[in-house]
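Undergrad: Compute the structure for the input listed below.
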Amino acid sequence: MTPFTYRDGGLHAEDVPLSRIADQVGTPVYVYSQSAIEAAYDRFAGALEAELGAARTLVCYAMKANSNVGVLAALAARGAGADIVSEGELLRALAAGVPADKIVYPGVGKTRHEIAAALKAGIHQFNAESLPELELIDAVARALGVRAPVALRINPDVDAKTHHKISTGRAEDKFGIDADALPEVVERLRALDAVDLKGLAVHIGSQITEQAPFRQAYTRTAELYRWLQDAGWPVDRIDLGGGLGIVYRDEPAPDVEGYARLVRETVAETTDARLAFEPGRHLVGNAGVLVTRTLYLKQGRVRPILVVDAAMNDLIRPALYEAWHELKPVARGAGADELTQMDVVGPVCESADTFARARPLPAMRAGDLLAFFSAGAYGAVMASGYNSRLPVPEVMVQGERFAIVRRRPSFQEVLSSEQVPGWLGRPADAAPDRAPPDTPVAGDPAASAGTRKTG
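TA: Presented below is the predicted three-dimensional model:
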């Protein structure tokens, strides 16, 4: 069930008209439904607890999907931990109220400083992905006088049958330790006194819509876990990663309960391990939209071209992954069923700044609002400042209320982090000492992040 529905001819996020948010916050703007995030988490965690028991499961939200502190706080209040891949994500998770002992830290390129920060915070575990990384973790832990909890991330050489750019468990991928190299790695671990081997981890990719890859990877991981125990290692946990997909277009709807049964059959019934999970997109992907405003309707040579104020720097997934996002007008007028194929593009000076080609849409005029669906994951978090465009604000909705959970900065704030080298002097045409004010956006309350109620 989507939290974005039409009422009285207008698209709403829960009980808030998207047009009201666009008018007050400006466009483009990301809008997230708190209720949808909570519902997705409750279903996922509830299915696992029903099959495995609450004491045996730890759900660590993969915050790479959407690291806004408002989103994190909503999940933390539900009992979620966090899956982080940088010191910045560690600090965000802690700031949002995620307990340190519910944080797992995978990633192939952890730095000495990041490892030290995570150890000082007291995280649940590192998911180590190579022998050199294990040696660095050991050295940092020794210097701090602590022991580092570690799970070995295994690469099981399983094709997740997803987009090649988001597959992580094949032999040629950069992630994890080759399963066949596990005996060599654990033998080296005997000399690393500051590393405390806790178990294994596996993650084979993202947006997985079939269960067969999970079954193959989890069965292999359970075998390796039992081998470790037989070899005398006192391991007690397995991190099964994430990857469960969402519906963008015509994918099969994820079978959450079936996934939980698969985990029980492949891992829970064959090992005594406590189990961690790292869902990301599955919890937030369909809980968010990107609202954009039409700038022009250009009559192209092949078909009409709809130019909107969102761009590839705001939502890069179509340019990066050829990703599909459903598009719907925010206002549903009398001619809503009379569709014309048109291209939808942004203002960035790149041909890749194209969101959709030959997409059937109702008549659109300059000033009309358009919503990109399934934009809650890998949207704002992957945005950039390309073409010196300002970051997109983010809004969270709960019932009749909405709050700005990331405001749009001013150009002065963005420029304040840059400076001309002293040896270049002051350019002759430099701006005056007092920079001109930003061009205002009608009704934009970007300076305030207060909660608002519609009505």
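
Undergrad: contacts and neighbour counts: CA atoms only from here.
TA: OK.

Undergrad: Can you find which strand in this structure contains the most residues?
TA: What stands out as the longest strand in the chain, according to DSSP state E, is strand 288-299.

Undergrad: From the contact counts, what lies against that one?
TA: strand 29-33, strand 304-308, strand 369-372 (3 or more CA pairs under 8 Å, 6 or more residues apart in numbering; DSSP states H and E).

Undergrad: To compare with the earlier structure, here is another sequence to fold:
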Amino acid sequence: MDHFLYRDGALHAEDVPISEIAAAVGTPFYVYSSATLLRHFRLFDEALAGTDHLVCYAMKALSNLAVVKLLGEAGAGMDVVSGGEYRRARAAGVPGERIVFSGVGKTRDEMCLALEGGIRQFNVESEPEMRALSEVAESMGVVAPVTVRVNPDVDAKTHEKISTGKAENKFGIPIARAREVYAEIAGLPGLKAIGIDVHIGSQLTDLEPFRLAYQKVAELTEALRADGHDIRRLDLGGGLGIPYERSNEAPPLPLEYGQMVREVVGHLGCEIEIEPGRLIAGNAGLLVAGVIYVKQGEGREFLIADAAMNDLIRPAMYDAWHDIVPVREAEAGAVMTPYDIVGPVCESGDTFAKGRMLPALGEGDLIAFRSAGAYGAVMASEYNSRPLIPEVLVNGDQFAVIRRRPTFDEMLNRDTIPKWL
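TA: Just a heads-up that it's a prediction; the model follows:
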């Protein structure tokens, strides 16, 4: 569910007409619903009610400071994968004890940053990383709390570019080697193992891969405890999918996911962490674009929008589907036209959709890409020297620009021409 609905023929974000935002900030832009972000966070929090748990929002999905602050003030922890994301979380007021640091390539500088600023745990992913972290922590006179990310070799049955838990993926340590790795950690002076971490992929629409992975984690927990390790926390990752195509069957609900977690690992008495990103942010955002031209091609019509692949790269990168709707609701019985919806970037890959059925549209009309809150703005670039587009946050009948569109001068002035030119 989201809070983007038609009222009197006009698409609204909560109580604000999309056309009103477009008039104020220009197109294209991203708009996020506070009510949807909070609702989705609370669905996860409620799904694990009765267990000791922390929902850590995966910031890589959408990391604007206003969004992070909104969720942090609601009680969310944060899952970060870089020093930059860690700085964002802290700048948004999230305390270090609610920040989990994931990622395969943490640098010593990033380790130092988190140890100085406060950290809930590091999810370590390799032996070289854990040895480096021990050295950094020991040099600072502290002990770093760690979990080991284990790779359970479970096929998440998702897109190959967002699968993370198979043997050929770069993430984690093979679960078969986990006991020897934890034994090494026990001998490292700068580390204290407190739990286990696992993550198998993103946009999962079936609970069975989760169940298989978590069963392996439960068995490993008991084995590590038998070896004398104090395993008291399980970081179960994220990955639950969202319905990008409204006509498709909906993925499992957070409540169903929470029940499965209880069934598989509830008997262990561990604190549970989960790291949802897409399901919290995905349906909480729209990309709104204007129509530049409608071009007649060979046997097709191209709707050329002012948004492009540099603004929303998911269709070009993943062949991802986004429902696309007119901001002005089609009248009952309106004739629908198939459009290939494309952007102005000089790439054939700058194609959002082919043959989408929409009411007749023309220059200046507005369209909205649904489910664009996750992996939209965070993956944007300035390709073709196109400035990054604004982000807008709505709260009831209010809206605010939470990242403005830079000017061309600001974009150009970041470059420096050497003196010899």
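
Undergrad: Tell me how they score on TM after superposing.
TA: Remark: TM-score between the superposed chains equals 0.98 [TM-score structural alignment, normalised by the length of the second structure]; 419 aligned residues with a CA RMSD of 1.1 Å.

Undergrad: could the helices and strands packed on strand 288-299 of the first structure go into CSV alongside distance to Gly243 of the first structure?
TA: Converted to CSV, these look like this (distance: least, CA to CA, whole Å):
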stretch, distance to Gly243 of the first structure
strand 29-33, 21
strand 304-308, 31
strand 369-372, 22
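
Undergrad: Among these, pick out the one with the most neighbours on average.
TA: strand 29-33 (a mean of 28; mean count of other CA atoms under 10 Å).

Undergrad: helices and strands around that strand, which ones?
TA: Looks like strand 29-33 of the first structure contacts strand 10-13, strand 288-299, strand 394-398 (3+ CA pairs under 8 Å, 6+ apart).

Undergrad: Could you rerun that using 10 Å?
TA: If you count contacts as 3 or more CA pairs under 10 Å, 6 or more residues apart in numbering; DSSP states H and E, strand 29-33 of the first structure packs onto strand 10-13, helix 18-25, helix 69-77, strand 288-299, strand 369-372, strand 394-398, strand 401-406.

Undergrad: so can I have a markdown table of those showing distance to Val308 of the first structure?
TA: Putting these into a markdown table (distance: least, CA to CA, whole Å) gives the following:
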| stretch | distance to Val308 of the first structure |
| --- | --- |
| strand 10-13 | 18 |
| helix 18-25 | 14 |
| helix 69-77 | 27 |
| strand 288-299 | 4 |
| strand 369-372 | 8 |
| strand 394-398 | 18 |
| strand 401-406 | 22 |
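
Undergrad: Just the element for the residue nearest in space to the middle of the first structure, please.
TA: The centre of the first structure sits closest to Ala65, judged by CA atoms, centre = their mean, with a distance of 0.3 Å. For Ala65 of the first structure, there is no helix or strand it lies in under DSSP states H and E.

Undergrad: Aligned against the second structure, show me the partner of it.
TA: Counting by TM-score structural alignment, Ala65 of the first structure lines up with Ala61 in the second structure.

Undergrad: Nearest to Leu240 of the first structure, out of the helices and strands packed on strand 288-299 of the first structure?
TA: Closest to Leu240 of the first structure of those is strand 29-33 (CA to CA; 27.1 Å).

Undergrad: From Ser381 of the second structure, how far out is Lys192 of the second structure?
TA: Distance of Lys192 of the second structure to Ser381 of the second structure, computed by CA to CA, to the nearest Å: 39 Å.

Undergrad: Let me see the contact set for the closest residue to Leu240 of the second structure other than its chain neighbours.
TA: Setting aside the residues directly before and after it, Leu240 of the second structure is nearest to Leu204 in space (CA to CA, 6 or more residues apart in numbering), at 5.0 Å. Counting by CA atoms under 10 Å, 6 or more residues apart in numbering, Leu204 of the second structure makes contact with 156-159, 162-163, 210, 238-242, 251-252.

Undergrad: one more time with 6 Å
TA: By CA atoms under 6 Å, 6 or more residues apart in numbering, Leu204 of the second structure lies in contact with 239-241.

Undergrad: and what of Val104 of the first structure?
TA: By CA under 6 Å, 6+ apart, the contact list for Val104 of the first structure reads 83, 124-126.

Undergrad: at 8 Å what do you get?
TA: Val104 of the first structure sits next to 60, 82-84, 123-127 when contact means CA atoms under 8 Å, 6 or more residues apart in numbering.

Undergrad: In helices, which of those residues fall?
TA: Secondary structure defined by DSSP state H assigns none of the contacts of Val104 of the first structure to helices.

Undergrad: Select from these the one having the most neighbours.
TA: Ala82 (34 neighbours; other CA atoms under 10 Å).

Undergrad: Pro106 is in contact with that one, correct?
TA: No. Using CA atoms under 8 Å, Ala82 of the first structure is not in contact with Pro106, being 10.9 Å away.

Undergrad: Would you check the span in the second structure matched by stretch 317-325 of the first structure?
TA: Going by TM-score structural alignment, stretch 317-325 of the first structure lines up with residues 314-322 of the second structure.

Undergrad: Thank you kindly, that will do.
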